[in-house]
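[1] fold the following, please.
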Amino acid sequence: MSGREQQYVQEAFATNWIAPLGPHVDAFEQEFAALVGSRHAAALSSGTAALHLALLLAGVGAGDDVLVSTLTFSASVNPIVYLGARPVFVDSEPTSWNLDPALVSATIERKVRQGKPPKAVVPVHLYGQSADMHPIMAVCERYGIPVIEDAAEALGSDYHGKAPGTFGKAGIYSFNGNKIITTSGGGMLVSDDADFVAHARKLATQARDPAPHYQHSEIGYNYRLSNVLAGIGRGQLQVLEERVVARRRNCAFYQQALGDLPGIAFMPEASWGRHTRWLTVITIDPAQSGTDREAIRVALEAENIEARPVWKPMHLQPIFERYERSGGSVAEAFFRDGLCLPSGSNLSEEDLERVVAVVRRGF
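    Model prediction:
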C-alpha cells in the first residue's frame, strides 16, 4: 500500500458506503478508463469475472471454439469452459513470449475452411508485456472474430503507445494481491462499446431489470466490486507509475548482476512497447550453465526466497490436455527453462543482492 488508500477507505466508512457499488466504484471506473484510454469500464470482483462476462457478451457459448494463449494461468481459460466452449491453445513466439500471430492466423484460416470459425480470440499479455496486437487484430477483423484481451498481468505497459486491453472488443484487468496494483481482490472490464459495458454491469448485479420490484429476464452474477475495495484501487492508481519504475529497476539490477552467467537469458522486451517487468523472468540453459531452473529454484527456497517456474502451458495441464492445440514447443521450452525471480515493488537492494548471491552460487 502507498498510504494514499487509507483516505478513500475512511471516506467509505464515514459515508457508510460499504456494500458493492458507491461513489468510489464510479470514480474508480472513470479514473481507470481514462488511465488506459478506454471509453468505458466496469469494476468487478475479479479479473476472472471480467473475462467470463466479456466472453459471454461476445456471444461465446456451448460448443464454440475460442483461441487462447497456452502460456498463461488457468484463469485465462476457465471462463471459456464455464460457458461450455472449447479452448484451442495457441503457442507463443520468442520475441515477447506472447500469442504467436502467425499461428493465430493459420489456425483461424484452417477453421474457417472447415466451416467452424472461432467465436473469439483471447490474447494474454504475459508478465507485463503486450502481445503483438496489430497482426492479431488484422486477421480477427478480416473474419469478424471478436478479440477479448487478458491484460491481467500487463497494466502499465504499452504497445506502440497504446495500453494492451484496449485493442479488441473488450479488455480485462486484475487487481489480485500479486498484481502490480491491488485492491486485495478485484478486476476491471473495459470497452469502447457503451452498451457492452452497460450490459456487463447489469449481469454483474444479478441481472436485475429496471423495475421497482425484483425482476429478472436473464441469468445474472454477483460480480460487482465493493466500494471499500474500489477506494483502495483509487489510491493504488495514483502510484502505478512508481510501481512500474520499481519493477523495471528490479529487472535492471538482475540483468546487471546476473547477465554475465553462462546460459542465462532474460525475457526480452519487444521493440513495440514498454515491458513493466511485473515479473523478472529468466531462462537457464542446462547445457551452457551446468545447472537448471529447478536446481536454482530449490536453492532459493532453501534460503526462504520464493521463485516460481514459468507458467506450465495449458495444453500440458491434466484438466485441459484433451483440447486442441496449435504448436506448443515454444511455450514448453519456456516452462522447462524459465524461472520467475522475486519482483515485488518493495524489494530493497539488500533483498535483490541476497537473491543474486544464491543464483550465482548455483552457477
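[2] please make it C-alpha for all contacts and neighbour counts, starting now.
    Will do.
[3] residue ranges of the strands in the stretch 101-250 of the chain, please?
    With strands called from DSSP state E, counting those that start in this stretch, the stretch 101-250 of the chain shows them at 120-122, 148-150, 170-174, 187-191.
[4] out of these, nearest to V9?
    Nearest of the strands of the stretch 101-250 of the chain to V9, taken as Cα to Cα: strand 187-191 at 17.8 Å.
[5] for the strands of the stretch 101-250 of the chain, give me a markdown table that also has distance to E349 and mean neighbour count.
    Shown next, in a markdown table, are the strands of the stretch 101-250 of the chain (distance: least, Cα to Cα, whole Å; neighbours: other Cα atoms under 10 Å):
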| stretch | distance to E349 | mean neighbour count |
| --- | --- | --- |
| strand 120-122 | 37 | 25 |
| strand 148-150 | 32 | 29 |
| strand 170-174 | 28 | 29 |
| strand 187-191 | 31 | 29 |
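[6] go through these and name the closest to F253.
    strand 170-174 (26.6 Å).
[7] returning to what we had before: please name whichever of the strands of the stretch 101-250 of the chain is nearest to V139.
    Per Cα to Cα, nearest to V139 of the strands of the stretch 101-250 of the chain: strand 120-122, 10.5 Å.
[8] which elements pack onto the closest one?
    strand 65-69, strand 148-150 (3 or more Cα pairs under 8 Å, 6 or more residues apart in numbering; DSSP states H and E).
[9] want to put them side by side, so please do this one too:
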Amino acid sequence: MIGKIWLSSPHMSDEGYEMEYIKEAFDTNWVAPLGANVTGFEKELAAKVNIKAAAALTTGTAAIHLALKSVGVGSGDVVFCQSLTFSATANPIIYQNAVPVFIDSNLETWNMDPNALEEAFIKYPNVKAVIVVHLYGLSADMDQIMEICNRYNVPVIEDAAESLGTYYKGTHTGTFGEYGIFSFNGNKIITTSGGGMLVSNNEEQIAKTRFWATQARDQARHYQHSELGFNYRMSNVVAGIGRGQLRVLDQRVVKKKYIFNFYQKELGGLEGVSFMPINEWNEPNCWLSCITLSGAVRPFDIMIDLEQNNIESRPIWKPMHLQPFFAEYDYVGGTVSEQLFENGVCLPSDTKMTDEDLERVCTLIKRMWK
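    Model (predicted):
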C-alpha cells in the first residue's frame, strides 16, 4: 500500500537534537515540571522572536487564557476575537466568563479586517481586549490593527499559534501586542507533542503568569494560596523536545515555503483555483498551503478524492460565529470568513513530503479538471 501523506505531522530533527535534551532531563532526574529545559526553552524562544520574556505552558490555549487574565478580562467583559480561527482562540474568553464579539476577515490577509474592527469599536466602545490571529502562518495587517487598538487604548493579544517563523515587515508575529502566544501541538511547524508559550515585553507580568500557572503557590514553607491558580506549566521533558525543535525551525520554514511554491507552480493555472494571499509586507511560514475554489470542482470533491488515495487534507476553519456553541454572540463584518470556509481547502503540507509525494497530490487534483 502506498504510504500515507499527512496534512502536517510531527517532524523530529534528523540530527537528534531533541534526544540530547531529553537524555539530560532523564540523566539528572528532572522529568517533572520545571528544570533547565523549561528555563532554556523560554529564553531561547524569546531570543528567537526578539522579545523580552516567555512562559512555557501546557498548551497555546492556556497561554491565551493567562493573557486574558493578565489584561484584566473578567466576568461580563467584551473581547473582540477573529471569527476565522480554531475554537482554542475563543474558548478562553468563556473561561473568564467574558463575552466574545466575533470579527470578520478580509481577503487581503484572511485575518481580522481592520474596517470591521473599527466598526466593532464604535458598537462596543468599552471592549476589554482584542484577539487577532495569524492564520495558517499569514500575518494580519498589524499596523492598522495596532493603530486602531492603540487609539482606543485596548490591549492586543496575538494568537500566533500557526505563525512561529512568520514576519510582518521584518518583525516576528506574536511580538506586536501586549501578549503573543505560540503553540507546539503535534501539527505545528515545530512541536513538543503538546505545549504552548506566552510571550511579552512585560517581564513582570510574565513572571506573574508563571506564578498563576504553577497553582499560584505563595512563597511559604507550607502550601498557601492567596490567588486562584492553574496547573499550566510545561514539563521539563516536553521543553527538551521544544529546545531541539527550535534549532530546526528555520529548516522547517524553508520546507513549508517550498511546498507552497510547488503547489502554486503545479496548480496555479487551474481555472477557479486561488492561493492564500502573500503580501509584500508579509513573510509567512506557510504552515499550511491553502487554496480556494470558484469553479465546478468543490473543496469536498478534492478532500474525498485525496482521502480515498490515503492523503490527508482539511477544510478551512469554520468561523466561530457559525459554530453552534457561539451562535448567541454578536458578529461584526460581512461574509468573507464564511466564503473562505465554504470554498477553501488545506492541502497536505507535511515537511517530510518528498517531491514524489507532492507530484502525487498534484496529479490527483489536476485530473479533476480534465
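[10] and the TM-score between them?
    TM-score of the superposed chains, computed with TM-score structural alignment, normalised by the length of the first structure, equals 0.97; 356 aligned residues with a Cα RMSD of 0.8 Å.
[11] okay, the helices and strands packed on strand 120-122 of the first structure in TSV with distance to R39 of the first structure next?
    Output for these, formatted as TSV (distance: least, Cα to Cα, whole Å):
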stretch	distance to R39 of the first structure
strand 65-69	25
strand 148-150	16
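[12] on that earlier part again, so can I have a markdown table of the strands of the stretch 101-250 of the first structure showing distance to C340 of the first structure?
    Conversion of these to a markdown table gives the following (distance: least, Cα to Cα, whole Å):
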| stretch | distance to C340 of the first structure |
| --- | --- |
| strand 120-122 | 23 |
| strand 148-150 | 20 |
| strand 170-174 | 19 |
| strand 187-191 | 23 |
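[13] and G233 of the first structure, which of those strands is closest to it?
    Of the strands of the stretch 101-250 of the first structure, nearest to G233 of the first structure by Cα to Cα is strand 187-191, at 9.9 Å.
[14] so which bit of the second structure is that closest one matched to?
    Here strand 187-191 of the first structure aligns to the second structure at residues 196-200, judged by TM-score structural alignment.
[15] what's that stretch in contact with?
    Stretch 196-200 of the second structure is contacted from outside by 42, 46, 51-64, 67, 174-175, 177-185, 206, 234, using Cα atoms under 8 Å, 6 or more residues apart in numbering.
[16] wait, T89 of the second structure touches T61, no?
    Yes: the pair T89 of the second structure / T61 is scored as a contact, 6.9 Å apart, by Cα atoms under 8 Å.
[17] of the two, which one has the most company?
    T61 (26 against 23; other Cα atoms under 10 Å).
[18] returning to that earlier point: for E324 of the first structure, which of the helices and strands packed on strand 120-122 of the first structure is the nearest?
    strand 65-69 (9.4 Å).
[19] show where the helix or strand following that closest one falls in the second structure, residue numbers please.
    Note on strand 65-69 of the first structure: by DSSP states H and E, the next helix or strand toward the C-terminus is helix 78-82. Per the alignment by TM-score structural alignment, helix 78-82 of the first structure matches residues 91-95 in the second structure.
[20] distance of D27 of the second structure relative to C290 of the second structure?
    Distance, D27 of the second structure to C290 of the second structure, by Cα to Cα, to the nearest Å: 43 Å.
[21] got it, and V31 of the second structure?
    From V31 of the second structure to C290 of the second structure the distance is 39 Å (Cα to Cα).
[22] same deal with L117 of the second structure?
    25 Å.
[23] can you check E147 of the second structure too?
    29 Å.
[24] quick one: which of these two has more around it?
    C290 (24 against 12).
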